[in-house]
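# Generate coordinates for the sequence data below:
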Amino acid sequence: MPDLHHLLLFVAAGLLLNLTPGPDVLYIVTHALRSGVRAGIVAGFGITAGCFVHIFAAAVGVSALMAASSTAFTVLKWAGAAYLLWIGLRMLFARPSPGASKTPDLIASSADGSSASGLKGVFFGGFWTNVLNPKVALFFLAFLPQFIAPGTANTPLAFLLLGSLFNFNAIFVNVGWAVLAAWMARRMGTVQRAMRWLDRFAGAMFIAFGVKLALTDAPTR
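I've put the predicted structure just below:
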């Protein structure tokens, strides 16, 4: 494990990286704006759960195998790109229900995303958005070893501990995004009418992220 100085550096770098806008932040903000802070927080927890998959994969060497195999990277890349495009297209072309804010049934099965079944859909939408993104797996594989001392006796355990710390800190950032977005929504008098344009914008952004992921080259050894 790193010393205190490197540990604080790791925490600071992790917080800055989590603040960087991307598909995860967009997913949280979209749900918080549309369905309130609870939906945004649940979206963040889904993303956090997806990160744990990549952390465990890095710890046991699965991510290293994927980094070394262009075939494995390509399969996961296309699966992730297709999922992002699917989300984007559904949001872009879904029709809002009269007199209510709309949530695509891909992400939430209820009209407003606030019921138990709707929140379950929000959670798993965030989970799969992260799990199917090979760039997240490669990020952990590239970022965490920089803070693991050479000759560490139990490298997998160090991966798990640092990855869990990174994910724990990310929870506060994700909750912050959800609270901020929900606060903004409460102060928008035209938020109901704006939801349709929000969906179009978010859908276009998810499509852009999907295309960008599809065009990503496999890492070279």
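
# switch to C-alpha atoms for all contacts and neighbour counts from now on
OK.

# starting at the chain centroid, how far to the helix or strand hosting residue 51?
Secondary structure assignment for residue 51, by DSSP states H and E: helix 37-60. Helix 37-60 sits 7 Å away from the centroid of its parent chain (CA atoms, centre = their mean, to the nearest Å).

# OK, contacts around the closest residue to residue 28 other than its chain neighbours?
Of all residues not flanking residue 28 in the chain, residue 40 sits nearest, at 4.8 Å (CA to CA, 6 or more residues apart in numbering). The neighbours of residue 40, taking CA atoms under 8 Å, 6 or more residues apart in numbering as the test, are 28-33, 175, 177-179, 182.

# swap the cut-off to 10 Å and go again
If you count contacts by CA atoms under 10 Å, 6 or more residues apart in numbering, residue 40 has them with 25, 27-34, 46, 113, 119, 122-123, 174-182.

# next structured bit after the helix holding residue 51?
Following helix 37-60 toward the C-terminus (DSSP H and E): helix 62-68.

# Pull the residues that contact that following helix.
By CA under 10 Å, 6+ apart, helix 62-68 touches 54-58, 61, 69, 72-76, 134-142, 218-221.

# Distance from the helix ranked longest in the chain to the middle of the chain?
Longest helix in the chain by number of residues (criterion: DSSP state H): helix 155-186. Averaged C-alpha coordinates place helix 155-186 at 10 Å from its chain's average position (CA atoms, centre = their mean).

# this one as well, want them side by side:
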Amino acid sequence: MLSLSVLSLYLAALVAVYVLPGPDMALVMATSASRGVGAGLLTALGIAASRFLHVMMSGLGLAALMATHPLLFDAVRWIGAAYLLWLAWKVVRAQPAPEGAPR
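So this is what the prediction gives:
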């Protein structure tokens, strides 16, 4: 069980992280400005879902599991690298927007 002092320090850090604008907020603002409020809300929802997933996996001991099973850690790392390469490939292969098209 966490002591009250550790819990209050954790909550203060958590509030600071969520209140101060960062790259997530910049992404939401840029998406909202270029594609509209709906797209901005979907972006914010995606960010919230990824944070929730990260917290749940941490809470369930996924970090400890990966620390004790290096093969599992390597598999997750290579799958993540493959996903990033796939995203890069999609960006490279994307057709440029026609002149005068809204961005």
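
# Now compute the TM-score of the two chains, please.
Scored against TM-score structural alignment, normalised by the length of structure 2, the superposed chains reach a TM-score of 0.63; 99 aligned residues with a CA RMSD of 3.1 Å.

# burial of residue 32 of structure 2, as a residue count?
18 (other CA atoms under 10 Å).

# er, residue 14 of structure 2 actually
Look at residue 14 of structure 2: counted by other CA under 10 Å, it has 11 neighbours.

# Show me what the strand or helix carrying it is packed against.
Residue 14 of structure 2 is part of helix 4-19 when elements are defined by DSSP H and E. Using 3 or more CA pairs under 10 Å, 6 or more residues apart in numbering; DSSP states H and E, the elements in contact with helix 4-19 of structure 2 are helix 23-35.

# May I see the buried residues of the helix it packs on?
25, 28-29, 31-32 (16 or more other CA atoms under 10 Å).

# okay, which residue is most central for structure 1?
Structure 1 has residue 24 as the residue nearest its centroid, 3.1 Å off, counting by CA atoms, centre = their mean.

# what about residue 100 of structure 1, is that helix, strand or coil?
Here residue 100 of structure 1 is recorded as coil under DSSP: H, G, I helix; E, B strand; the rest coil.

# ok, so what distance separates it from residue 86 of structure 1?
The spacing between residue 100 of structure 1 and residue 86 of structure 1, counted by CA to CA, to the nearest Å, is 23 Å.

# Comparing those two, which residue is more hemmed in?
Per other CA under 10 Å, whichever of residue 100 of structure 1 and residue 86 has more neighbours is residue 86, with 17 against 12.

# Hmm, the more buried one is touching residue 208, no?
No - using CA atoms under 10 Å, residue 86 of structure 1 makes no contact with residue 208, being 11.5 Å away.

# residue in structure 2 matching residue 122 of structure 1?
Residue 122 of structure 1 is assigned no aligned equivalent in structure 2, the criterion being TM-score structural alignment.

# And residue 95 of structure 2, how far from residue 89 of structure 2?
Applying CA to CA to residue 95 of structure 2 and residue 89 of structure 2 gives a distance of 12 Å.

# More neighbours: which of the two?
residue 89 (11 against 8).

# how deep is residue 73 of structure 2 tucked in, by neighbour count?
Using other CA under 10 Å, residue 73 of structure 2 has 16 neighbouring residues.

# what's the counterpart of it in structure 1?
Using TM-score structural alignment, residue 73 of structure 2 sits opposite residue 73 in structure 1.

# Identify the residue nearest its match in space, chain neighbours excluded?
Residue 73 of structure 1's closest residue in space is residue 66 (CA to CA, 6+ apart), at 5.4 Å.

# so who does residue 45 of structure 2 touch?
Counted by CA under 10 Å, 6+ apart, residue 45 of structure 2 has contacts 28, 39, 51.

# Looking at those residues, spot the one nearest residue 13 of structure 2.
residue 51 (15.3 Å; CA to CA).

# Neighbours of the closest one, how many?
Neighbours of residue 51 of structure 2 (other CA under 10 Å): 12.

# so how far is residue 168 of structure 1 from the residue nearest to residue 28 of structure 1?
On the measure of CA to CA, residue 40 of structure 1 and residue 168 of structure 1 end up 17 Å apart.

# next one: residue 180 of structure 1
19 Å.
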